[in-house]
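Asker: Would you be able to build a 3D model of this:
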Amino acid sequence: MDVAPEELQFLSIPDILRESVSIPERSPKAFNLITLVLIFPLSFAILAHSLFTHPILNQFESHTARWTLLLAFQFFYLIFLFGFSLLSTAAVVFTVASLYTSKPVSFSSTISAIPKVFKRLFITFAWISLLMFLYNALLIAFLFIFSLAVNTQNVVLSFLAFILILVLFLGVHVYITALWHLASVVSVLEPIYGLAAMKKSYELLKGRVNMACILVLGYLAICSVIGGTFGTVVVHGGERYGVFWRIVVGGFLIGVLVIVNLVGLLVQSVFYYVCKSYHHQGIDKSALHDHLGGYLGEYVPLKSSIQMENLDT
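Answerer: Here you go, the predicted structure:
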């Protein structure tokens, strides 16, 4: 699918997904290593988290040792999740951009470039985390006040109002998630980060909010199904399912989540170019080439078969 710059803005969601899943074919070795070293540990940790905390919670008592163990586990889990999430994002976005600019792609070159962009991603993620924290705090406070103020005489009306408010706030959550994902790509590919990257992401999303929300909702829905199935069969299915089937299902679900996370990161990168094209912002391949070159130093230009390589500014 050779796409001209002016046609990128017309890509549909199936087109974006098709382009995203085809990208690893351009450099299978690099993407296989990224998947194995970065995305697999991230996906495993996301699902295995409940598997390790469940026994602790089952035996939980008010003893200080139990509290300490649980809090320590949660702390290291969040650090691990946070770190590998940033590393995976930086690696995939950087590799896709390198392919686009015909730069040589290898796992070692990607890893060597990550330290240069990690700080930028960290600052952007910190601001997004603050925004998400404030949003969640506001949601909890609002729902608490609403629960005290509702007319309990009309249970149906109160329930419908509660659902409406919850849906509206969930919409905001999805939008913030889309803002976060696009800002992460901006932080890697442009010389801005933090609030500036969030502002740029907000501008790029204009006119493409519905598409972004559909992509995010699809990703979150698939992850919810995977997580729910893992919890039902692997974590809580000890009496109903044997050890063998729990291992088989658990391994299968981890593999599916690895693929979902990889495709999700690829979609982030492609969607960035779609938004740029929609706003008629030329994709300066020379500038992007130099920007990536600043991470890698000298390079020998190679030809890449990635479809979007044919985009000229």
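
Asker: Going by C-alpha atoms from here, please, whenever you check contacts or count neighbours.
Answerer: Will do.

Asker: secondary structure class for Lys103?
Answerer: Recorded secondary structure, Lys103: coil (DSSP: H, G, I helix; E, B strand; the rest coil).

Asker: again but with Asn151, I slipped
Answerer: coil.

Asker: Now do it: how many residues are near it, please.
Answerer: Asn151 is flanked by 11 other residues according to other Cα atoms under 10 Å.

Asker: For it, give me its contacts.
Answerer: Ser158 (Cα atoms under 8 Å, 6 or more residues apart in numbering).

Asker: how about the helices in the stretch 101-250 of the chain?
Answerer: In the stretch 101-250 of the chain, the helices defined using DSSP state H, counting those that start in this stretch lie at 107-149, 155-189, 195-205, 209-230, 243-278.

Asker: looking at those helices, which is closest to Pro5?
Answerer: helix 243-278 (6.3 Å; Cα to Cα).

Asker: just to confirm, which helix or strand has Leu47 in it?
Answerer: Per DSSP states H and E: Leu47 is located in helix 40-58.

Asker: following that helix, which helix or strand shows up next?
Answerer: That would be, after helix 40-58 and using DSSP H and E, helix 64-100.

Asker: Direction-wise, compare that next one with helix 155-189 and give the angle.
Answerer: With axes from the mean of the first three to the mean of the last three Cα atoms, to 10 degrees applied, the angle from helix 64-100 to helix 155-189 works out at 50 degrees.

Asker: how near is Leu57 to Arg240?
Answerer: 20 Å (Cα to Cα, to the nearest Å).

Asker: neighbour count winner among those two?
Answerer: Leu57 (13 against 10).

Asker: and the helix holding Leu47, what does it pack onto?
Answerer: Packing partners of helix 40-58 (3 or more Cα pairs under 8 Å, 6 or more residues apart in numbering; DSSP states H and E): helix 64-100, helix 243-278.

Asker: hmm, 10 Å instead?
Answerer: helix 64-100, helix 209-230, helix 243-278 (3 or more Cα pairs under 10 Å, 6 or more residues apart in numbering; DSSP states H and E).

Asker: mind listing what's buried in it?
Answerer: Phe40, Pro41, Leu42, Ser43, Phe44, Ala45, Ile46, Leu47, Ala48, Ser50, Leu51 (16 or more other Cα atoms under 10 Å).

Asker: Pick the one among these closest to Tyr175.
Answerer: Ile46 (22.2 Å).

Asker: right, and the closest one touches Thr53 too?
Answerer: No - if you go by Cα atoms under 10 Å, Ile46 and Thr53 don't touch, sitting 11.8 Å apart.

Asker: if we can go back for a sec, would you mind giving the buried residues of helix 40-58 as CSV with distance to Asn151 added?
Answerer: Listed next are the buried residues of helix 40-58 as CSV, based on distance: Cα to Cα, whole Å:
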residue, distance to Asn151
Phe40, 49
Pro41, 48
Leu42, 45
Ser43, 44
Phe44, 45
Ala45, 44
Ile46, 40
Leu47, 40
Ala48, 42
Ser50, 38
Leu51, 41
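
Asker: one more, for comparison:
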Amino acid sequence: MDREQDELQFLGIIGIYKESFKIIYNWRKIFSQITLTLILPLSFIFLAHIEISNILLSRILHSELVLDETRGADSASRQKKLSDVINKEWATYWLFKAAYLTSMLIFGLLSTSAVVYTIASVYTSREITFQKIMRVVPRVWKRVMITFLCTFLAFFLYNLLAIVVLVLFVIFNGNGQSNAGDIIGFFLLILYVIGFVYMTIIWQLASVVSVLEETRGIKAMIKSMKLLRGNMWVATIIFFKLNVLAAVLQFAFQALVVRGGMFGTMGRVGFGVLCLLLLFKLILFALVIQTVLYFVCKSYHHEIIDKSALSDHLEVIYLGDYVPLKSKDVQLEQV
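Answerer: Next up, the predicted model:
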């Protein structure tokens, strides 16, 4: 990052995009290695999950259709066998979903840790190698994982509260024929979406805080909330644009690959590879952007980052829990 810290506060949305692109371009070798090792598998798992889920659900729907057709026509034993097959297919589906979510969580947090540590090393002009990053990532991953678990709990409570509000709304709204009830319901939906987006942005920035500061979990989330004050609209617009692009890619993959039988096998494979390339580039760009946004927010609040202190912090992470002794900490005794 060539800019001085006090200049970062003046970066707008376009400026953050340019700064992120410049970082990726100047350090394209190290980011290519991170992408091939962590982000590419993450992207592949996401797209493969869409295809495999579609296949599993198609089998389940076909089995349920066959079961409906056999009722009243075949013996009870055949119906029982079909019911057992459907139960096994549903079990396979949910086991696959659990494996998918676990894999996404692992590679997602590892990718975030690697990118944030790399950019911080670039910012402090530290020597950085891919081997060094791979040694650091497992240690940093633990800090980010704690923050994720706290965020997951916050999302769980938030959705639980939303369900309670929805139940109360349905009870008091009665048959739901009044225009006032529709307006209130729409207003509550808008509030829910705003809260969900706000919490997601807080979690993304809190992941960066967990790597670069001595805070994690709830403290990192609180710190993230403070940093976003004054830049919430910038973060929201960036979040919206990136998620729209991700949604367009997902829709394109479903239309051209999952349901793209008209294009033939080679055509589907070609579109699948194209979607994979675009997706891992988008994920890398998004991770770099959220790290740059952290430095922009720090600069906006005039929280000067001491490069030497940050460099020492990164060194402690690299060495694990061991903090090297300085000369002033060593006292010689005369025997």
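
Asker: Now the TM-score, please.
Answerer: With the length set by TM-score structural alignment, normalised by the length of structure 1, the two chains reach a TM-score of 0.89; 295 aligned residues with a Cα RMSD of 1.8 Å.

Asker: mean deviation of the helix holding Leu47 of structure 1 from structure 2?
Answerer: Aligned to structure 2 and superposed, helix 40-58 of structure 1 gives a mean residue distance of 1.1 Å (mean Cα distance after the TM-score superposition for structure 1).

Asker: Tell me what angle that helix forms with helix 243-278.
Answerer: Using the same axes, to 10 degrees: helix 40-58 of structure 1 against helix 243-278 is 130 degrees.

Asker: how about Val249 of structure 1, what's its match in structure 2?
Answerer: Alignment note (TM-score structural alignment): Val249 of structure 1 maps to Phe271 of structure 2.

Asker: coming back round to it: closest one of the buried residues of helix 40-58 of structure 1 to Phe133 of structure 1?
Answerer: For these, the nearest to Phe133 of structure 1 is Ile46 (20.0 Å; Cα to Cα).

Asker: how near is that closest one to Ile39 of structure 1?
Answerer: 11 Å.

Asker: hey, what's in contact with both of these two?
Answerer: Residues touching both Ile46 of structure 1 and Ile39 (Cα atoms under 10 Å, 6 or more residues apart in numbering) are Leu257.

Asker: picking up where we left off before, can I get the helices and strands packed on helix 40-58 of structure 1 in TSV including mean neighbour count and distance to Lys29 of structure 1?
Answerer: What follows is the helices and strands packed on helix 40-58 of structure 1, written out as TSV (neighbours: other Cα atoms under 10 Å; distance: least, Cα to Cα, whole Å):
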stretch	mean neighbour count	distance to Lys29 of structure 1
helix 64-100	18	12
helix 209-230	16	25
helix 243-278	20	14
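
Asker: mind checking which of the ones you listed is nearest Gly294 of structure 1?
Answerer: Closest to Gly294 of structure 1 of the helices and strands packed on helix 40-58 of structure 1, according to Cα to Cα: helix 64-100, at 12.0 Å.

Asker: ok and that closest one relative to helix 107-149, angle-wise?
Answerer: 130 degrees.

Asker: Show me what helix 64-100 of structure 1 is packed against.
Answerer: When contacts are defined as 3+ Cα pairs under 10 Å, 6+ apart, helix 64-100 of structure 1 sits against helix 28-34, helix 40-58, helix 107-149, helix 155-189, helix 243-278, helix 285-296.

Asker: which one of the ones you listed lies closest to Glu19 of structure 1?
Answerer: helix 243-278 (7.6 Å).

Asker: The closest one vs structure 2, average distance?
Answerer: Averaged out, helix 243-278 of structure 1 is 1.0 Å away (mean Cα distance after the TM-score superposition for structure 1).

Asker: How about stretch 124-139 of structure 1?
Answerer: Comparing stretch 124-139 of structure 1 with its match in structure 2 after superposition yields a mean distance of 1.4 Å (mean Cα distance after the TM-score superposition for structure 1).

Asker: In that stretch, which residues are buried?
Answerer: Per 16+ other Cα under 10 Å, stretch 124-139 of structure 1 contains these buried residues: Thr124, Phe125, Trp127, Ile128, Met132, Tyr135, Leu139.

Asker: Which residue in structure 2 aligns with the fourth one?
Answerer: For Ile128 of structure 1, the aligned position in structure 2 is occupied by Thr151, per TM-score structural alignment.

Asker: Can you tell me the centre-most residue of structure 2?
Answerer: Centroid-nearest residue in structure 2: Gly108, 5.9 Å away (criterion: Cα atoms, centre = their mean).

Asker: show me the contacts for the closest residue in space to that one that isn't next to it in sequence.
Answerer: The shortest distance from Gly108 of structure 2 to any non-neighbouring residue, by Cα to Cα, 6 or more residues apart in numbering, is to Leu42 (6.7 Å). Residues near Leu42 of structure 2 by Cα under 10 Å, 6+ apart: 35-36, 48, 103-108, 110-111, 276, 279-280, 283.

Asker: now, among the residues you listed, which is nearest to Lys18 of structure 2?
Answerer: Taking Cα to Cα as the measure, Lys18 of structure 2 sits nearest to Ile283 out of the contacts of Leu42 of structure 2, at 16.1 Å.

Asker: Can you get me a residue count around the nearest residue to the closest one once chain neighbours are set aside?
Answerer: Of all residues beyond its chain neighbours, the one nearest Ile283 of structure 2 is Ile39 (7.2 Å), with distances taken as Cα to Cα, 6+ apart. Using other Cα under 10 Å, Ile39 of structure 2 is surrounded by 26 other residues.

Asker: Verify the contact between Ile39 of structure 2 and Ser103 for me.
Answerer: No - taking contacts as Cα under 10 Å, Ile39 of structure 2 lies outside contact range of Ser103: 11.8 Å.

Asker: overlap in contacts of those two?
Answerer: Ile45.

Asker: Identify, from the buried residues of helix 40-58 of structure 1, the entry nearest to Val155 of structure 1.
Answerer: Val155 of structure 1 lies nearest to Ser50 out of the buried residues of helix 40-58 of structure 1, by Cα to Cα, at 34.9 Å.

Asker: Just tell me what Asp306 of structure 2 corresponds to in structure 1.
Answerer: Aligned counterpart of Asp306 of structure 2 in structure 1: Asp284 (TM-score structural alignment).

Asker: Nice, that's everything, thank you.
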